[in-house]
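1. turn this into a structure:
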Amino acid sequence: MMVGVDIGGTFTDLVAVDPAAGLRFVKTPSTPDDPSRGVVEGLALLAAETGRSPDDLLGGVDVFIHGTTVATNMLVQRRGARLGLITTRGFRDLLELRNGTKADRYRLRAPVPEPVIPRPLRLEVTERIRWDGSIETPLDLADLRAAIDALRAEKVDGVVVCLLHAHRNGAHERAVRDAIEASGWSPYVSLSHEVLAREGEFDRLGTAIVNAYVGPGLATYLNRLETRLAAQGIRAPLRIMQSSGGVLPAAQAGQHAVGAVTSGPAGGAMAGALFARAGGFARAVTYDMGGTSTDIALIADGVPLERQRVEVADLPIATPAVEIEALGAGGGSIARLDAGGILELGPESAGAAPGPACYRRGGDQPTTTDANVVLNLIAPERFLGGRVPLSRDAAAEAIDRVVGVPLGLATEAAARAIHELATSKITEGIRLATVRRGMDPRDFVLISFGGAGGLHANAVAKELSIPTVLIPRQASVLSALGFLAADMRHDVQRSVGRPICELGGDALRAVFAGLAEEGRRLLAREGFDRIRLRATADCRYIRQVHAIPVAVTEEDLAAEDPAQRLEARFTETYRALYHHAHGEPGILDTCRLAVFGELPKITPDALAAPPGGAGGPPRTGTRRVFLEGWQDIPVFSFDALTPGLRVAGPALVESDSTTVLVLAGSIAEIDALGCLRIAVTGERA
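-> All right, here's what the predicted structure looks like:
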């Protein structure tokens, strides 16, 4: 049995693929005070859903993959570890100097980001490694001992070590770690060359800081979760989803904590890729509308697009990650009026505690969920199968007080404005994600998931002229499901920094061969023998700062002149992105290799809907909802719909964990994978 668990800001989602019971999933409110408690509570619900005892269910788990917002929340809320820095003499202020630019260069009065490590805890040591890796000045051990003693006296939780050009030669950084261990002190230690082995001092420093900032807290959480799971009877190793779309063992994930910062959204993108491949769609755009945010990802040829750098909470994270654009527009996003009386939505969220006003748990601010409850698009008595009854009166009171009365709007009109603002924010997010890459959204299929996504998907697609919407029946837990479509993954890289034309074929082959050997060694220690490789070269033109990723195939490396083929492929890739190419040689900055160890994975067969549905009548009744005005529309059971049965809008399609609004003029039907496929134009997709 395979189990995927995703802890979100509002709910914890669990998915199980059981050979006997098929695919089952549950949602339970997250427990921010101790996220591992929510996991254990969810496992009990999952056992009940599969009709098995908890001991029977948990004892049969073979694969357990977990994604969490623990690292993300620590970073965003700035409540991570207390850190110290050991760096090359003269470089203690790199954290404030950054890379010489501001996040928004046109905001002249923008405040300078507050450094994670205060200046008194940034200590310098005498040493110098040249750009080519040769040692100019040996590491001064007296300096080093003084720095270690000073940070130990300050009782920091973690030590970041970032020495100049350590990515070329990590000997001095390793010597710092050895000296810390020899002193008898055991803080969390983050070496920059191990976290990021490439050019870019600020990126390397920032990534190492993020790693140490969230590492101690994440490692503590994972240790606590492993203990709880063992007590519950789970013997399968705990594996942690990474931002790259791969997974790592829990112990390594704690040491490479920076890789888990966007693990949950990455799972959603992996699930979107799974459905795109199974449905035969070359291009897909996914959006995951959860309780706190909406995450947008692009799928090309069945694989999520990646990026090598993202900035979170004013700190760079320069490790491979699925390219995800996050919007502050989730079910729990708070609606308010700005100083000019304009309606705003998010990024603040009511989260799981206290939650939207309709939860009646102390929240008194109106949210997207409150608006949808007032519009009667969400049935208060059916939310999460009735386990969390909602109050329409509490939602209406919050909307009236904050939005309706100040704007002179009736309750329903104010709720409709909040609903449409959420739709508009998602639409603009998808438009930016596609158009800025030179892609036409009309060439995509829209895959919507997250508990709140189905109420906006049809309207978003209609606005963007996207012809087809897919909403999986597991939409509310799709990130957790996506974890079960992932493989073990290690990323290794090596800086080159030379013109491509100066590289001999043997030299280029030797670099990738060395990376492949390193990656295979890492996976062999974890017991993997089925391995696949994906090679990339980061290339740029001279005088350019940023490189672009260029795919490198086995055929390229086996060619008579692989450097010439790389040069041609770089030119082709650059022209596809920018519609022109420079007439000068390219520079190879970094060679990268993603090494995958194959895990058991969910298959399209497990996603398929039962031929006869879940039993019961497909149409469950009629509901009076507010769209352009109050009107009665039919309501259908998502689980009871059978493949081929068509539903003409306007209509609602409901399950215990999500609701889909089908607009007038659109037609929905269940496809072979159990997805609700909406033809936005009313024609069969």
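
2. could you use CA atoms for every contact and neighbour count after this?
-> Fine.

3. so which residues of the stretch 551-685 of the chain form strands?
-> Taking DSSP state E, counting those that start in this stretch, the strands of the stretch 551-685 of the chain run over residues 586-597, 619-626, 630-637, 646-648, 651-654, 659-662, 667-670, 676-679.

4. this one as well, want them side by side:
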Amino acid sequence: MEKQAMLIGIDVGGTFTDVIALVPANGQIVASFKVPSTPDDPAAAVIDALQRLAGIRSLQGATVCHGTTVGTNTLIQRKGARVGLLTTAGFTDIIELRRQDRPTLYHLAVRVSEPLVPHERRFGADERLDACGRVVQPLMGVDALLDQIRSSGADAFAISCLHAYANPTHEVRLAEALKQAFPGRFISVSHDVCPEFREYERTSTTVVNAYIGPAVQRYVRRLDEEAHRMGIRSLMVVKSNGGLTSPDNAQRYPVHLIESGPAAGMIATQAYARATRRPNLIAFDMGGTTAKAGVIHDFQPRITDEFRADRLEGGRDVGGYPIRSAVLDIVEVGAGGGSVAWIDPGGVPKVGPDSAGADPGPACYGRGGDLPTVTDAHAVIGTLTSETFAGTGIHFSRDAAVDAIERHIARPMGWPLARAAHAIIEIAVANMTEMVRLATVRRGYDPREFAILASGGAGPLHAALVGAEVGVREVLVPPQSGIFSALGAVLGEVRHDVSATLLTPLEALDPQAVADAFEGLATKAAGLLAAESADPANARQQRFADLRFVGQLFELRVPLGEVGDPMPSVATIEARFRTAYRGAFGFDLAGSRVELVNVHLVASLPLKMQGERLFEPAVAVPDGAAPRQCPYMDRDGHVQPVALYHAQGCAGQSLQGPALIDHSGSTIWVPQGTIARVQVDGSVVFRLSAGRKHGLE
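-> Next up, the predicted model:
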């Protein structure tokens, strides 16, 4: 009988590239492993992983779902294109003027992110539209404008004219002129990338799309060509909204991929929540370079329409670059296993945001790294052993970790080795605890009503420590926790969020104008779906509207039903908005008028894989093997034995802490006095007792 084509998930992290391959019909996992990432050429690790898979099972007809950090890294490392910005004359400095706000209001030495387009590559077009899209000044002098651009050295272009969301005519003409004058160059146009009002945010989104566009385009094209050469049927890329998209659409809207990798982990968390009937989960993912936290509330991830990319510089908020795009709400800090420990000029030890990355990596990797990291601290105290890195190509060396911490932290601080190692871990935990509070308390959620689900190579090792600090009572480590984002990549669905501004008071709303706006969005969505490998006939299209009280600056989104359903009446739309407003803020502004701001359409297509199948209970028999005793060093330097279990041999068993559990590419720390239950589906669950200390003691 012919084998069914595989569904392959690949997530590229700063240290490792994670891979999982499974059979979509029954969820059978064919292979799962990690390979070292190749930061200088990220595609190389992906291609190597696919070649390794090909040695296990044929890739013919397979589908690859890929979470990528190429766009993010291009932006952070400032290795993007030399962008030329074309906008309305008199508005060329909008990306520098911003909104005249400051990242930290009272900071006397405030720094803000440098504009991605310098002043000499900003060009003003002789044209003007009013807020309704009526032509005030026709577009003129295009040839003279092109002459200026030719001498600028620009190799990609962003076009963002004033009020183009209401009438794209001038932007269309400018784009056509650029295509003829500069064939093959990447062109990003605001009415296509972000057709919404708010000039700064729309321009910023368009510029970021152009800045990372050529790099993402080269990367995706190369992977797509290599994949087809190997017999793979289709490559799909994870978007910031958690959905999947084709290579063609990914190259058209690179800005939609900025949060590609973190989004996949949230989708896996949502699938686990549904399968285990846990409506409220905190997704806690700690990898080699960063830690991330997001919330699943009532089985749904929180989605926002604006975020700021590259917001932190050296741990300081510098504002970043606003991007108007549907994105899963995820908080991220530079606190991964590879985060470097250092001492600031005031003699205070710090951890992160700099990371040792994949090359050279932590000192204990034996690749020439000599700076102390969080991973090295665990190697020193014994909570990481060589078994953790089996099959990864890493030659584990505790001695190298001891040397790095001694030289850079312990001796300069006058501390014993054990105190220095534990301090590194405690500082990293404090950073991640604040991150989780930002994702929960700052969003109006009580962490005590949630369980924390740990994933990533280092997440399960720190989940109990972070969970105890924020007050959660239950820690969950799912199956395949070490490659959870790769798993999430195959659990997504094709999804496109399209929007348009339709600013009007609700009482003056023209039903035909609303119908026309949604018809335009449906046409755009149909074009995007036509570029996907899945059958667009199965698409689901949902309508939404952004509303606010007149005079307010921010909106709330309300559902308007699916395309094909009758449009709700104006009274129903207003009632839904007021209900949502009371739910969000606890009161209603009864005498205030409501206005419509934007309309949205979400088009989605299901894929082959249903996440619930991966988390179904399975028949598992414990192997009865005795745990290995590992030497563990406490904060005072005392060494005691701690049991190290292998999860696959302990299904159905309860394990008494303190203990370590080797679990699908990660290590779980079970605190003293805690009992961990290894479930038959491969997950590990334990509860944290209120008032009990759950540190590495």
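
5. now what about the TM-score between them?
-> The TM-score (TM-score structural alignment, normalised by the length of structure 1) is 0.94; 669 aligned residues with a C-alpha RMSD of 2.1 Å.

6. picking up where we left off before, most packed of the strands of the stretch 551-685 of structure 1?
-> strand 676-679 (a mean of 26; mean count of other C-alpha atoms under 10 Å).

7. so that strand corresponds to what in structure 2?
-> Aligned by TM-score structural alignment, strand 676-679 of structure 1 corresponds to residues 684-687 of structure 2.

8. how big's the offset between that stretch and structure 1?
-> The superposed stretch 684-687 of structure 2 is, by mean C-alpha distance after the TM-score superposition for structure 1, a mean 1.5 Å from where its aligned residues fall in structure 1.

9. from Phe16 of structure 2, how far off is the aligned partner of Ser479 of structure 1 in structure 2?
-> Aligned by TM-score structural alignment, Ser479 of structure 1 pairs with Ser485 of structure 2. Noted for Ser485 of structure 2: a distance of 12 Å to Phe16 of structure 2, by C-alpha to C-alpha, to the nearest Å.

10. try Pro360 of structure 2
-> Applying C-alpha to C-alpha, the value for Pro360 of structure 2 to Phe16 of structure 2 is 12 Å.

11. what about these two, which has more around it?
-> For the pair Pro360 of structure 2 and Phe16, the greater number of neighbours falls to Phe16 (24 against 15), based on other C-alpha atoms under 10 Å.

12. need the helices for the stretch 251-400 of structure 1, in chain order.
-> With DSSP state H, counting those that start in this stretch as the definition, the stretch 251-400 of structure 1 shows helices at residue ranges 263-279, 368-374, 392-399.

13. quick one: contacts for Val445 of structure 1?
-> By C-alpha atoms under 8 Å, 6 or more residues apart in numbering, the contact set of Val445 of structure 1 is 281, 283-285, 466-470.

14. quick check: closest non-adjacent residue to Glu474 of structure 2.
-> Among residues not flanking Glu474 of structure 2 along the chain, Arg687 sits closest, at 4.3 Å (C-alpha to C-alpha, 6 or more residues apart in numbering).

15. is that neighbour in contact with Arg473, as I believe?
-> Yes: with contacts defined as C-alpha atoms under 8 Å, Arg687 of structure 2 counts as touching Arg473 at a distance of 5.4 Å.

16. perfect, I'm done here.
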